[in-house]
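here are the coordinates; sequence isn't available:
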């Protein structure tokens, strides 16, 4: 997911460099959305691992 966000970021920078502001804005928006989804997924997985590790050590 982060690779896709990085791809959209690069597309946005290249499009902005060549003057395609519409494509640049859309690509930057997609990069932001994918980045925050990746961060949210990381936090959820980290919490699941943390709580499952606590339950293992409590037995």
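Yep, it's here. A quick note: this is a predicted structure, and the numbers were derived from the prediction, not measured.

CA atoms for contacts and neighbours, from now on please.
Will do.

helices or strands up against the lengthiest helix in the chain?
As assigned by DSSP state H, the longest helix anywhere in the chain is helix 21-58. With contacts defined as 3 or more CA pairs under 8 Å, 6 or more residues apart in numbering; DSSP states H and E, helix 21-58 has these neighbours: helix 2-17.

which parts of the helix it packs on are buried?
Buried residues in helix 2-17, defined by neighbour count with 16 or more other CA atoms under 10 Å: 5, 6, 7, 8, 9, 10, 11, 12, 13, 15, 16.

before we go on, here's another structure to hold up against the first:
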């Protein structure tokens, strides 16, 4: 997910430099969505790692 966020952020930067403001904004929005999804998944796995790991071992 972070890889996709970085890819879309780079695409947004290139499109912004080339003057495609609308497409750059859309690509930036997609990059932000992928970033926050990755943060949420990481937080959930972090919490599950502390709770379930103690029960398994």
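The structure has been received and is ready for your questions. Worth saying up front: this structure is predicted, and the values here are computed from it rather than measured.

just to revisit the earlier point, take the buried residues of helix 2-17 of the first structure and lay them out in CSV including distance to residue 54 of the first structure.
Below are the buried residues of helix 2-17 of the first structure laid out as CSV (distance: CA to CA, whole Å):
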residue, distance to residue 54 of the first structure
5, 33
6, 34
7, 37
8, 38
9, 38
10, 40
11, 43
12, 43
13, 44
15, 48
16, 48
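
Out of the residues you listed, the closest to residue 47 of the first structure would be?
Of all the buried residues of helix 2-17 of the first structure, residue 5 has the smallest distance to residue 47 of the first structure: 23.1 Å, by CA to CA.

Give me the aligned partner of that closest one over in the second structure.
Residue pairing (TM-score structural alignment): residue 5 of the first structure is matched to residue 5 of the second structure.

I'd like the distance between the closest residue to its match other than its chain neighbours and residue 14 of the second structure.
Counting by CA to CA, 6 or more residues apart in numbering, residue 5 of the second structure lies nearest to residue 31, which is 4.2 Å off, once chain neighbours are set aside. Here residue 31 of the second structure is placed at a distance of 13 Å from residue 14 of the second structure (CA to CA, to the nearest Å).

Sweet, I'm off.
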